[in-house]
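# no sequence on hand, only this structure:
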């Protein structure tokens, strides 16, 4: 497997705004730590408990600067990974992080610029990893995006999710509004509301088999798998 950015793939309508995260790539990790402390990494670690054993073929969508990539490879040293990221600068930082921390794993990772729309029709994975990325997809585009990801799952492959939880009132609702406003202003993000991912993935035949919450319930880690017939 080659370690390559794959060029600048054509992004689907509405997804080009995700390249706006180039503007915050330099400070994104520090910013999330400032606001959330270690809560987001704790949620991601909890979800990664669902990684299949052995040498799984892993899809990481929207992994940002690459912390989750190195975490996956430390847990599954023989895994192969497609790292799919819409921000070229985030992608570059992830490549640099891997080269610095786990250079021996370079041949196991393909870095590809794009979104779920950049997946090939025959590509299938043993596990999907979507951490704090689905919240960046506009609600009008969510059904298509989730269907594209679902089509890339092999039978019984888990879908590992870490993301924010919807809130209709209180401080969590204010937090979500503030985050969406901030990222609209800084990155041009089109999304402005959070989808109920449990309901959305349930409609695609998936069920939560494990879950935990963090940051006083604002963040959730969920392991999904196919519903039993």
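Received the coordinates, thanks. All values derive from a computational prediction rather than experimental measurement. Numbering: from 1, shown residues only.
# could you use CA atoms for every contact and neighbour count after this?
Noted.
# secondary structure element holding residue 162?
Following DSSP states H and E, one finds residue 162 within strand 159-164.
# let me fix that, I meant to ask about residue 186.
Assigned by DSSP H and E, residue 186 falls in helix 170-187.
# the structure to be compared is supplied as follows:
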């Protein structure tokens, strides 16, 4: 099975903290305050679920759908969540979403980088169909830079997850280009670690 994070789910957050300190959490929470209080939010590939508490602690009172393909990640998410009665947990991929459901906000944190280019195009197109016309898409991830240290770290990360999770992807792609193909552009952007990690708010170009 591709992109199977069951094996490393129990130590995933710990490993991230060892390598990146608090930077990954900082990047993923940066734009949470821009989410409307009563929005209908979809989080794809949410990992161990710590971000659920972070979202509700901003004063969020809307609906949250949380999709995760890893059984162990879903289990940890439910265990760690202080607001489980307000969350619709779905074990599966984007195909498990109700086809007629629309969302005001989609969050993909370190999620799009696991796919091959063909699958990435499919995932982005499908999710875009479930985003309201005036909705926002918050994407946090790695991006390529010219720094050798960054390139070495990314090589190690992809090799590590190829071994431990049978990662489908082998390298980073240009997410901006992929969003432009569905008619979305960055309206806000935030980076850390000299540009290695970013969080962006993508909005339909018709609204810009």
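Arrived safely. On a predicted model such as this, the values are computed, not experimentally measured, just so you know.
# the inter-axis angle of the helix holding residue 186 of structure 1 versus strand 159-164?
100 degrees (axes from the mean of the first three to the mean of the last three Cα atoms, to 10 degrees).
# contact partners of the helix or strand just after helix 170-187 of structure 1?
Toward the C-terminus, helix 170-187 of structure 1 is succeeded by helix 197-202 as the next helix or strand (DSSP H and E). Defining contact as Cα atoms under 8 Å, 6 or more residues apart in numbering, one finds that helix 197-202 of structure 1 is touched by 143, 146, 207, 208.
# with stretch 97-113 of structure 2 instead?
The set of residues external to stretch 97-113 of structure 2 that reach it, using Cα under 8 Å, 6+ apart, is 28, 35, 39-46, 90, 120, 130-132, 134-142, 169, 171-173.
# just the buried subset of these, please.
With neighbours counted by 16 or more other Cα atoms under 10 Å, the contacts of stretch 97-113 of structure 2 contain buried members at 28, 35, 39-46, 90, 120, 130-132, 135-142, 169, 171-173.
# what about the aligned residue in structure 1 for residue 13 of structure 2, how many neighbours?
Aligning on TM-score structural alignment places residue 13 of structure 2 opposite residue 29 in structure 1. Neighbour count for residue 29 of structure 1, taken as other Cα atoms under 10 Å: 13.
# what about residue 29 of structure 1, which helix or strand?
Secondary structure from DSSP H and E places residue 29 of structure 1 in helix 28-36.
# cool, residue 44 of structure 1 as well?
Per DSSP H and E, residue 44 of structure 1 falls inside helix 39-47.
# relative to helix 28-36, how tilted is that helix?
Computed by the same axes, to 10 degrees, the angle separating helix 39-47 of structure 1 from helix 28-36 equals 100 degrees.
# give me the mean distance between helix 39-47 of structure 1 and structure 2.
Once fitted to structure 2, helix 39-47 of structure 1 is off its aligned match by 1.1 Å on average (mean Cα distance after the TM-score superposition for structure 1).
# what range does that helix cover in structure 2?
Using TM-score structural alignment, helix 39-47 of structure 1 corresponds to residues 23-31 of structure 2.
# quick one: distance of that stretch to the chain centre.
11 Å (Cα atoms, centre = their mean, to the nearest Å).
# any buried residues in that stretch, and which?
Buried residues in stretch 23-31 of structure 2 (16+ other Cα under 10 Å): 24, 25, 27, 28, 29, 30, 31.
# in structure 1, which residue is most central in space?
Nearest to the mean C-alpha position of structure 1, by Cα atoms, centre = their mean, lies residue 130 at 2.8 Å.
# tell me which residue of structure 2 lines up with that one.
Under the alignment (TM-score structural alignment), residue 130 of structure 1 pairs with residue 108 in structure 2.
# part of a helix, is that match?
No: counting by DSSP: H, G, I helix; E, B strand; the rest coil, residue 108 of structure 2 falls outside a helix, being strand.
# how close does it get to residue 170 of structure 2?
Residue 108 of structure 2 is 19 Å from residue 170 of structure 2, where distance means Cα to Cα, to the nearest Å.
# of the contacts of helix 197-202 of structure 1, buried ones?
Among these, the ones that count as buried by 16+ other Cα under 10 Å are 146, 207, 208.
# got the contact list for the last one?
I take that to be residue 208 of structure 1. Residue 208 of structure 1 is in contact with 198, 222, 223, 224, 225, counting by Cα under 8 Å, 6+ apart.
# that one matches what in structure 2?
Counting by TM-score structural alignment, residue 208 of structure 1 lines up with residue 186 in structure 2.
# for its match, helix, strand, or coil?
Here residue 186 of structure 2 is recorded as strand under three-state DSSP.
# what's the answer for the one 3 residues further on, then?
Using three-state DSSP, the three-state assignment for residue 189 of structure 2 comes out as strand.
# I'd guessed it sits against residue 201; true?
Yes: counting by Cα atoms under 8 Å, residue 201 is a contact partner of residue 189 of structure 2 at 6.5 Å.
# more crowded one of those two?
In this view residue 189 of structure 2 and residue 201 are compared by other Cα under 10 Å, and residue 201 has more residues nearby, 21 against 15.
# wait, a strand at the more buried one?
Yes: membership of residue 201 of structure 2 in a strand is supported by three-state DSSP.
# so it makes contact with residue 190?
No: at 9.1 Å, residue 201 of structure 2 and residue 190 do not qualify as touching, with contact defined as Cα under 8 Å.
# the closest residue to the match of residue 13 of structure 2 other than its chain neighbours: which element?
Of all residues beyond its chain neighbours, the one nearest residue 29 of structure 1 is residue 65 (7.8 Å), with distances taken as Cα to Cα, 6 or more residues apart in numbering. Assigned by DSSP H and E, residue 65 of structure 1 falls within no helix or strand.
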